[in-house]
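Undergrad: Quick check, what structure comes out for this input:
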Amino acid sequence: MGNTGGDSLTEDINTQYNLANMVWIMTATALVWIMIPGVGLLYSGLSRKHHGLSLIWMALMAVSVVSLQWFFWGYSLAFSHEAGKFIGALDNFGMMNVLAAPSVGSTAIPDILYSFYQLVFAATTAMIMVGGAHERARLGPMMVMLFIWMTVVYCPIACWTWNPSGWLAKLGGLDFAGGGPVHMTSGAGALAYALVCGKRHDPLADDKVKTYRPHSVLSVVLGTVFLWFGWLGFNGGSSGNATIRGFYAANSTNLAAASGAMTWLMIDYFRKGRKWSVVAICTGAIAGLVGITPAAGFVPCWSAVPIGVITAAVCNFAFDLKKVLHIDDGLDVFALHGVGGLMGSILTGFFAADYIAALDGATQIPGGWLNHNYRQLGLQLAGATATLGYSFTVSTVILVALKYIPGFHLRLSVEEELLGTDVCQIGETYFQDSDEPVYTDGVSPGVMSGAQTPVPRTEKTADESV
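TA: Next up, the predicted model:
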């Protein structure tokens, strides 16, 4: 057969696969892709208007940069057939030999399809992570940082967790769709990005960590709709085939999102002025989705309700962490994804059941506490600790190193930040006026409409980084 899975000139290399499996995973891939701009719309709506377009730009940038990194060596570093315990080899460098051989993640689909499916996971993770430095990050250095971050942070953690050769997979850690590689990795990376960049500058606010009202609740809702919709493929496709297990996972995903949405709505109703907030129900749905991600293909459907409720409740109170830590994680990426992924991983250890994993006709696990396998909780905690610690530490090292390279300083100056990332870095605004004259410096008379009142020009920069 060879290392490519066969010779298409002499045989039909499709016959080794059930085409229904490939159709479902390709459909799931398309569903996950829509999550990337979904995160961008969500982040954009939550930001202030004069930074809103930059968050949508980041979504398109993330999928582009990660696609190139994945082609270059990302897929090989994560899902190489010759991987070691910690990272893959380069046998698939430049997508070399990635064709019809059964993938390491699922023998039911070929390498070429599995690589595409995992690409959209990687791009979603990248987009979540860069939200840590919103409203103050320079976009050029962000692209460089993201390529490096994917290589030395995301790919090794994905290899540990999902490659059968990875140490965490060999140990017996359970992560169905990315509680560790996607959510904890991006959450810890975003926290490091926010820490190294420093707090946003605002002459009208005090020195405490600041919160602002979303500039577009409609964008928040649209982003949430894209995410909830796409998450059905995110979790449903992680079975790696078109079996009952994947469809069961999709059902659990929807149930956890609904449970999280209602929990967050109720908590905020009593904590924040007895209003039925749209942003609250959106945030709660995402918390429930994050919590069910590592568990969906391992746990009974009924457990999606406590997973959604517990994860949403813990994440709601975790939003106060930024005030305790004095780190300006304005989009609460760590509280929602880092903490949410941690809770989902722990709850997987409680609710995992052997008969649910076996719904695909092949997977055998000892289960969690439901099967009296009490050791599983310890394995889940070990994996979560390693993932959070590695991502935060290595992300911090990358960011600090870039900060001191000439031309790669991470954040905007005070004046640029007050004008807005959209004008200073992109040269376009969220609501473009076609009749407004364009100036060569990218600044036009209306650009300050969504920004704070400018302060007199000063030599001070906004670099409050560590």
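
Undergrad: going forward, measure contacts between C-alpha atoms and count neighbours the same way
TA: OK.

Undergrad: gap between stretch 75-86 and the chain center?
TA: 21 Å (Cα atoms, centre = their mean, to the nearest Å).

Undergrad: try stretch 90-99
TA: Between the mean C-alpha location of stretch 90-99 and the chain-wide mean there is a distance of 25 Å, by Cα atoms, centre = their mean.

Undergrad: Next, find the distance separating residue 100 from residue 194.
TA: Distance check for residue 100 against residue 194: by Cα to Cα, to the nearest Å, it reads 42 Å.

Undergrad: Looking at those two, which is more packed in?
TA: Comparing residue 100 with residue 194 by other Cα atoms under 10 Å, the one with more neighbours is residue 194, at 27 against 23.

Undergrad: one more to put side by side:
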Amino acid sequence: MTAAPSVPYRQRPKRLRDATLLETPAVLAGKIRGLSNPRTLTWLACVPVALFGLGLFNLSAHAADLPELTPAFLINNLWLLVAAILVIFMNAGFAMVEAGMCRQKNAVNILAKNLIVFALAASAYWIIGYSLMYGEAVVPGWLFFGKGGFLGLFFDPAVTPDMVKDGALVPSVDFLFQVAFAGTAATIVSGLVAERIKFGEFVVFSLVLVGFVYPIAGSWKWNADGWLNQIGFIDFAGSTLVHSVGAWAGIVGAIILGPRIGKFMDGKPQAIPGHNLAIATLGCLILWIGWYGFNPGSVLSMNETVPYIAVTTTLGAAGGAIAATILSQITGGKPDLTMTINGILAGLVGITAGCDGYSMPAAWVVGFLAGLLVVFSVAIVDKLGIDDPVGAWSVHGTCGIFGTLAVGLFNSDKGLLLGHGFAQLGLQILGALAYAVFVVVASFITWAVLGAVSGGIRVTETEELEGLDIGEHGMEAYPDFNTIST
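TA: So this is what the prediction gives:
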């Protein structure tokens, strides 16, 4: 018996030019940082498995043979796609307003939060949020689940012949529009907890808010079988469902966090000026433009009411800007640009719940009253010892509640001030209270659990003084300028 000659061991070449054709892929992979780590390779191996699973899911969602696409079908879906893009672009407006009204040493942190929050919203809402909001009844009126996707998650994107014939929205464009609203609710939280929250804890809270809290709350009205919708509560585009929900979640976090260092001295609030009001002003205008997707888009089709709602939205913003500017002139001696910005946003939030049911004069009045309220609210929040760096509670919370109640006062067909009794106002009060209780309790539990698990949701004193850009991200928004550590 003769032994086979041993094959000499060939060490893997370190240089690409020394590798054979078969050895080249391994050499290239070794040149990429991290790919030599077995754990990294294990995670990468999961990618094709996940894609395969998603592929199987999508195979079950083939569109049926469709008839010729009708003009109504095309224009309705095109309009809602444009509206969804406008609402998504509002993320840029929120980022600019918040960053501009805060200090430069925290600008990177604020921009990062506003960018990541929509990515989180899109993912969480796609996986489960949309199903919880628009699914089938589990607890009639209160809890829903299942939207035709895998295990009741996701949603079925199939387009049916009936959708084409009826000019209905395809599931994908409806999802895109709804997820834009979900992202807005989470973005509001960012402003209330700005300049002192840990980035990771904010990320986790946003996932919980968009994946569970917001869709469950939203289903009470915007799911046709929701209990608030069944009794007649009105919130056309989300003064409460989006703005107050985000504000309640945020103010709970702000109270738990406590005020920023230096905000209160001997119990008196101290002004902490923003670093770039030009950016904040641009952000305000972006939000105003985005609102034409927010409110007119909520018609969910292109018809004669879309331009009318665009006008009532404009009048609400105009009334809010004028009121806040005048009142800041009276109370402070000079017109305050930050109050003009917040007045515009307050008018937009205030008009959102009833923009389809107001006369044009009523729309302006609602916006004007919201503009007055936002100025008083900022002062009251300060007196309560709550630190709201950008006035997010006053804009989205105070004016979101007011906008919801204003429907019961000014609605052309059901408003108390137009001779239609107290019934609608009572329903509006009930709805606003229901959302407040649910979101406050859910948010408190979530913030508390996050704090217990992570050792607190606030950054250290050193990190706060140095700035979250350095402490949380290791970079600065303006590296060529000195950061003011105050």
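
Undergrad: Superposed, how do the two chains score by TM?
TA: The TM-score (TM-score structural alignment, normalised by the length of the first structure) is 0.85; 421 aligned residues with a Cα RMSD of 2.4 Å.

Undergrad: how much space between the aligned partner of residue 138 of the first structure in the second structure and residue 112 of the second structure?
TA: In the second structure, the residue paired with residue 138 of the first structure according to TM-score structural alignment is residue 198. According to Cα to Cα, residue 198 of the second structure and residue 112 of the second structure sit 12 Å apart.

Undergrad: what about the two, which has more around it?
TA: The residue with the greater number of neighbours, taking residue 198 of the second structure and residue 112 and applying other Cα under 10 Å, is residue 198; the counts read 21 against 14.

Undergrad: For the more buried one, give me its contacts.
TA: With contacts defined as Cα atoms under 8 Å, 6 or more residues apart in numbering, the neighbours of residue 198 of the second structure are 457-459, 472.

Undergrad: and these as CSV, adding distance to residue 311 of the second structure?
TA: Written out in CSV, the entries for the contacts of residue 198 of the second structure read as follows (distance: Cα to Cα, whole Å):
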residue, distance to residue 311 of the second structure
457, 42
458, 43
459, 44
472, 43
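
Undergrad: Of those residues, which is the nearest to residue 269 of the second structure?
TA: Proximity of the contacts of residue 198 of the second structure to residue 269 of the second structure, judged by Cα to Cα, is greatest for residue 458, which lies at 20.3 Å.

Undergrad: what's the neighbour count on that closest one?
TA: Residues near residue 458 of the second structure, counting by other Cα under 10 Å, number 21.

Undergrad: Isn't it up against residue 194?
TA: No - in this structure, residue 458 of the second structure is not within contact of residue 194 by Cα atoms under 8 Å, at 10.5 Å.

Undergrad: Quick check: residue 373 of the first structure is in a strand.
TA: No - assessed by DSSP: H, G, I helix; E, B strand; the rest coil, residue 373 of the first structure does not belong to a strand; its assignment is coil.

Undergrad: any idea how far it lies from residue 305 of the first structure?
TA: Applying Cα to Cα to residue 373 of the first structure and residue 305 of the first structure gives a distance of 22 Å.

Undergrad: More neighbours: which of the two?
TA: Neighbour comparison, residue 373 of the first structure and residue 305: the larger count goes to residue 305, with 21 against 15 (by other Cα under 10 Å).

Undergrad: which one in the second structure is aligned with that one?
TA: So, by TM-score structural alignment, residue 305 of the first structure is matched to residue 364.

Undergrad: residues in the first structure matched by stretch 176-187 of the second structure, start to end?
TA: In the comparison with the first structure, stretch 176-187 of the second structure aligns to the range 116-127 (TM-score structural alignment).

Undergrad: Mean distance between that stretch and the second structure after superposition?
TA: Superposing on the second structure places stretch 116-127 of the first structure at an average distance of 0.6 Å from its equivalents, by mean Cα distance after the TM-score superposition for the first structure.

Undergrad: which outside residues touch that stretch?
TA: Taking Cα under 8 Å, 6+ apart as the rule, stretch 116-127 of the first structure contacts 25-26, 28-29, 32-33, 35-36, 39-40, 58-59, 62-63, 66-67, 70, 75, 146, 150, 154, 181-183, 185-186, 234.

Undergrad: Residue 401 of the second structure maps to what in the first structure?
TA: Under the alignment defined by TM-score structural alignment, residue 401 of the second structure corresponds to residue 342 in the first structure.

Undergrad: So what's the residue count around the equivalent of residue 183 of the first structure over in the second structure?
TA: For residue 183 of the first structure, the equivalent position in the second structure is taken to be residue 243, counting by TM-score structural alignment. By other Cα under 10 Å, 30 other residues sit near residue 243 of the second structure.

Undergrad: can you check residue 270 of the first structure too?
TA: Taking other Cα under 10 Å as the neighbour definition, residue 270 of the first structure ends up with a count of 11.

Undergrad: Could you look up the SS state of it?
TA: Under three-state DSSP, residue 270 of the first structure falls in the helix class.

Undergrad: Please tell me how far the counterpart of it in the second structure sits from residue 375 of the second structure.
TA: Aligned against the second structure by TM-score structural alignment, residue 270 of the first structure finds its counterpart in residue 330. The gap separating residue 330 of the second structure from residue 375 of the second structure is 11 Å, by Cα to Cα.

Undergrad: now do residue 268 of the second structure
TA: On the measure of Cα to Cα, residue 268 of the second structure and residue 375 of the second structure end up 18 Å apart.

Undergrad: Comparing these two, which residue is more hemmed in?
TA: Ranked by neighbour count (other Cα under 10 Å), residue 268 of the second structure and residue 375 place residue 375 first, with 24 against 11.

Undergrad: The more buried one and residue 339 touch, don't they?
TA: Yes - distance between residue 375 of the second structure and residue 339: 6.8 Å, which falls inside the contact criterion (Cα under 8 Å).

Undergrad: Now for those two: what residues contact both?
TA: With contacts taken as Cα under 8 Å, 6+ apart, residue 375 of the second structure and residue 339 have 324, 328 as neighbours in common.

Undergrad: Please, which helix or strand holds whatever residue of the second structure lines up with residue 416 of the first structure?
TA: Taking TM-score structural alignment as the alignment basis, one finds that residue 416 of the first structure is matched in the second structure by residue 463. Taking DSSP states H and E as the definition, residue 463 of the second structure sits inside helix 461-466.
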